[in-house]
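S.K.: What follows is a predicted protein model with its sequence.
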Amino acid sequence: MAQHNMTDYDKTYAEFKLEVPEYFNFARDVLDKWASDPGKLAMWWIDDYGNEIKKTFKELCDDSRKVCNMLSAQGVKKGDVVIIILPRLIEWWALNIACLRMGAVVSPGTTQLTAKDLMYRFQASDAVCVITDNALAPKVDEVIAQCPTVKSRIIVGENRDGWLNYADLFAPAPEQFETVNTRSDDNAILYFTSGTTGYPKMTVHTHASYPIGHKITGTFWLDLGPDDLHWNLSDTGWAKAAWSSFFGPWNMGAAIFVHHSLRFDTKKTLEILGKYPITTMCGAPTNYRMLVLEDLKAYKYPTLRHCVGAGEPLNPEVIDTWKEATGLTIRDGYGQTETVCLAGSYPCIEPRFGSMGKPSPGFDIQIIDEDGNILPSDTEGDIAIRVKPVRPVGLFKEYWKNPEKTAGVYRGDWYLTGDRAYKDKDGYLWFVGRADDVILAAGYRIGPFEVESSLLEHDAVAESAVVSSPDELRGEVVKAFVVLAPGYTPSDELVKELQEYVKRVTAPYKYPRKIEFVESLPKTVSGKIRRIELREREWGKK
């Protein structure tokens, strides 16, 4: 077992501090430094067809300079927004490095976006360039006439009318490019974050705070060093890719393992863990919930030493099953598109299953009431980060072009995450739910996660989502949408059995009075259950 980066939580928490210089560029100040060792591995890429490519930091940095010249030739300048929507292709990484290097603002997106989503993004961000593949290009073409700022469309893969081909532009591009000396507070990354209502907000991160802040993610939560090979199962389209496929590992000089595949295949994933020297792994709870349905003991995990989960809390049942088979505890991490890793079940602290661990070094995180007062332990309230007198490194700059929304997430000296939790007497944080997911039934407050977790302990349940449902008598009641495990079929008997089960393992008032069996649950790109969609369906808003 490797020596962990943090061995004494309290000591590290008390002493840790990140410095932010006046000028910072991740491509120059971090990646080029690793690239000074020409043999140092940055990426090990495989696909489903037996193709395997290894890239050193030097090769990726060299590629990125060519990409800077290629984008400059298309008129892309410092501060311009470039939208990149690609699956896990090596070009995605080269493009991201290039945008940082030239000071362009990179805006990643998921391959699941619709034409309408794309039009909103192009127009709201004044994007000048879009880079995608043949799967999404037709959707771009549907709306491009309404997006006058987009001057350049670049396709990765086969040629397409009206598009420039990435490979054709890349080949002749010069290899010399002077990295733009970006100021720490210059805009660098733009995420579109879907809220529960209305259009997505534009979350802007700067050149220093976010990349440097992800030292917290890479050091303490991912627990990485220069000899690690880290596998993040997530898609390139959301912020988790920055955490775990880019800034987190590369701050630490670790190599990233990439499996380019169009769907998540549990058996293939477990085979890969046995075949490649992967040391650390990060997945969404959905990934782990699917993996534990397989016979985990039939596979080998020869090099795996550390596993983390993020996106929503991980159910204790899943953590137990995984640990029994692999000997490893999946360590929860908590954060948002707007932040780096804010809290985690760090390797040096005793895990409490179902808890999201303790606040990250560098962040003062408290549970506060409506007036901004810190609440006593074991009292539910809003998760808040202290931003005055000192704003922590790793927090976003603003919701771009939306001062009202930006102002709305602050309360006195605090930034509000929009999540509710309580802190136990030992400082562990326990997630209750999104501020708007909490169910109020007959005067009781019920967090959906606890009910979902207890359902998941039953052999018949593969996944569940719990929302409020209208009820004449009680105002609202708990309703569970349940995806059954293989070999089970829906029945009234099974409904009763699940209800009785939840009554036994949680407080009786929390049991789901309604259960509906479904084939699948609506999810965000990042694998979080979209409870809002189910709730609106229940309340007749959809």
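M.R.: Alright, I've got the coordinates.

S.K.: drop to CA atoms for contacts and neighbour counts, all remaining ones
M.R.: Will do.

S.K.: Tell me the buried residues in the lengthiest helix in the chain?
M.R.: Criterion DSSP state H: the longest helix present in the chain is helix 57-73. For helix 57-73, the neighbour count (16 or more other C-alpha atoms under 10 Å) marks 57-71 as buried.

S.K.: likewise stretch 433-450?
M.R.: Buried, per 16+ other C-alpha under 10 Å, within stretch 433-450: 433-435, 437-441, 446-450.

S.K.: got it, and stretch 498-505?
M.R.: 498-499, 501-503, 505.

S.K.: do the same with stretch 298-313
M.R.: Result for stretch 298-313 [16+ other C-alpha under 10 Å]: buried residues 299-301, 303-313.

S.K.: Start and end of that stretch, how far apart?
M.R.: Start and end residues of stretch 298-313 are separated by 27 Å (C-alpha to C-alpha, to the nearest Å).

S.K.: Ok, stretch 187-205 next?
M.R.: For stretch 187-205, the end-to-end distance is 6 Å (C-alpha to C-alpha).

S.K.: Any idea how many residues pack against Lys479?
M.R.: 24 (other C-alpha atoms under 10 Å).

S.K.: any idea which element it lies in?
M.R.: For Lys479, the element it lies in under DSSP states H and E is strand 475-484.

S.K.: Moving C-terminal from that strand, which element do we reach first?
M.R.: Next along from strand 475-484, by DSSP H and E: helix 492-505.

S.K.: His230 and Asp332, how far apart?
M.R.: Applying C-alpha to C-alpha to His230 and Asp332 gives a distance of 16 Å.

S.K.: then this one, side by side with the first:
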Amino acid sequence: LHGLTQIMYDGAPDYPAPDRWWELVEKYGVTIFYTAPTAIRMHMKFGEKWAKKHDLSSLRILGTVGEPINPEAWRWYHEVIGGGRCPIIDTWWQTETGGFMISPAAIDLVPLKAGSATFPLPGVHAEVVDEDGKPVKPFERGYLVLLAPWPGMLMTLWRDPERYRDVYWSKFQPNESLEFKIKPPAIYYTGDYAMKDKEGYFWLMGRADDVIKVAGHRIGTAELESAFVSHPAVAEAAVIGKPDPIKGESIVAFVILKSGYEPSDELRDELRMHIRKTIGPVATPEAIFFVSSLPKTRSGKIMRRLLKAVVSGSKLGDVTTLEDASSIEEAKRAVEMLRKAMGEKS
């Protein structure tokens, strides 16, 4: 309809070689490249050399979607893939929203910040609120909500209108501290954490139910994983909570190292200290497992519940969306090896 060409391919992004994407970009003159942060971090693990083998000068816009992008991955994407010239259009949206909601507008670009989705698009009224539905202060984590209906939104759930109201429209009640553009006022609950900075930029922080409660402190898995990736040795990380009789939950991390780094007890201790300094002593991981891959869906989302099952020794459950079964076997071996080294029983 608009004279655009979309390129599709079959198989994995790193087979037969880690530069498969960059080869396609060069061969077909791709101008807009849109992917998920987890894929960007995977390519960070391989290093810059694979991208530098190809001419990526045709690219003019880079996009990211599916989960919050940590600043380190944003910068790598911008500099190595975009050559420092391509804007990154970080898009927040949901299947339920029917389209982008918070994102830089490519035709009227605002100054970008590494890791921020910037501002709601025109006509989208978003806010970050606390447990009482009141706006939080800058740099405070809260719940991302939408304060007005929008074109393309979901209208109901199939044969379950009551659940639609309960899940999306009932968590928060309108109050005088919020500004509503449309009457009657209503608050759509996205289920995501976010914060705003002093300039009003939105920073997405992952699902509100992806939270680990350690000694009364609620810590988001996205926050922890971003802290791990901020260490120069770490390409990617997945964090889960493990039941703890004293603290309620303890933190367990599965970590992929960048090319040139090797697993060691010294590096494990260094990463623990890095998390203590970055987030605080309460976030100190109980265990860190080094792996070469993480269990993900075919769309690139980390399947943390499978890692929880591996650590607890429980059944995996449904694995039909798992892209690579070998990642689970590797996680099992990593857990078993560390337990043996610490003299624990399986």
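M.R.: On my side now, so go ahead. Source: prediction; values computed, not measured.

S.K.: May I see the buried residues of stretch 433-450 of structure 1 organised as a markdown table, with secondary structure added?
M.R.: Shown next, in a markdown table, are the buried residues of stretch 433-450 of structure 1 (DSSP: H, G, I helix; E, B strand; the rest coil):
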| residue | secondary structure |
| --- | --- |
| Gly433 | strand |
| Arg434 | strand |
| Ala435 | coil |
| Asp437 | coil |
| Val438 | coil |
| Ile439 | strand |
| Leu440 | strand |
| Ala441 | strand |
| Ile446 | strand |
| Gly447 | coil |
| Pro448 | helix |
| Phe449 | helix |
| Glu450 | helix |
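
S.K.: got a list of what the most centrally placed residue in structure 2 touches?
M.R.: Using C-alpha atoms, centre = their mean, the residue of structure 2 that lies closest to the mean C-alpha position is Glu67, 3.2 Å off. Applying C-alpha atoms under 8 Å, 6 or more residues apart in numbering, we find Glu67 of structure 2 in contact with 36-37, 206.

S.K.: rerun at 7 Å
M.R.: Contacts for Glu67 of structure 2 (C-alpha atoms under 7 Å, 6 or more residues apart in numbering) come out as 37, 206.

S.K.: Just tell me what it corresponds to in structure 1.
M.R.: Using TM-score structural alignment, the partner of Glu67 of structure 2 in structure 1 is Glu312.

S.K.: three-state assignment of its match?
M.R.: coil.

S.K.: In structure 2, which residues correspond to stretch 187-202 of structure 1?
M.R.: Stretch 187-202 of structure 1 maps onto no residues of structure 2, going by TM-score structural alignment.

S.K.: ranges for the helices of structure 2?
M.R.: Taking DSSP H as the criterion, structure 2 carries its helices at 20-28, 37-46, 49-52, 71-76, 161-169, 221-229, 265-278, 304-312, 326-341.

S.K.: Could you name the stretch from those that's closest to Lys242 of structure 2?
M.R.: helix 304-312 (7.2 Å; C-alpha to C-alpha).

S.K.: list the buried ones in the closest one?
M.R.: Neighbour-count burial for helix 304-312 of structure 2 [16+ other C-alpha under 10 Å]: 304, 306-311.

S.K.: Throw those into JSON lines and include distance to Leu109 of structure 2, thanks.
M.R.: Formatted as JSON lines, the buried residues of helix 304-312 of structure 2 follow (distance: C-alpha to C-alpha, whole Å):
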{"residue": "Arg304", "distance to Leu109 of structure 2": "35"}
{"residue": "Leu306", "distance to Leu109 of structure 2": "40"}
{"residue": "Leu307", "distance to Leu109 of structure 2": "39"}
{"residue": "Lys308", "distance to Leu109 of structure 2": "41"}
{"residue": "Ala309", "distance to Leu109 of structure 2": "44"}
{"residue": "Val310", "distance to Leu109 of structure 2": "44"}
{"residue": "Val311", "distance to Leu109 of structure 2": "45"}
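
S.K.: residue furthest from the geometric center of structure 1?
M.R.: Max radial position in structure 1 (C-alpha atoms, centre = their mean) goes to Leu473, at 39.4 Å.

S.K.: wait, what's in contact with the equivalent of Leu257 of structure 2 over in structure 1?
M.R.: Counting by TM-score structural alignment, Leu257 of structure 2 lines up with Leu484 in structure 1. Applying C-alpha under 7 Å, 6+ apart, we find Leu484 of structure 1 in contact with 460-462.

S.K.: give me that answer again for 10 Å
M.R.: For Leu484 of structure 1, the contacting residues are 456, 459-464, 490, 517-520, by C-alpha atoms under 10 Å, 6 or more residues apart in numbering.

S.K.: try His43 of structure 2
M.R.: Per C-alpha under 10 Å, 6+ apart, neighbours of His43 of structure 2: 13-14, 18-19, 21, 37, 50-51, 73, 76-77, 235-236, 258.

S.K.: Tell me the counterpart of it in structure 1.
M.R.: Match for His43 of structure 2 (TM-score structural alignment): Leu291.

S.K.: Tell me the spacing between that match and Ala441 of structure 1.
M.R.: 34 Å.

S.K.: same question, Tyr422 of structure 1
M.R.: 20 Å.

S.K.: And Lys116 of structure 1, by the same measure?
M.R.: 37 Å.
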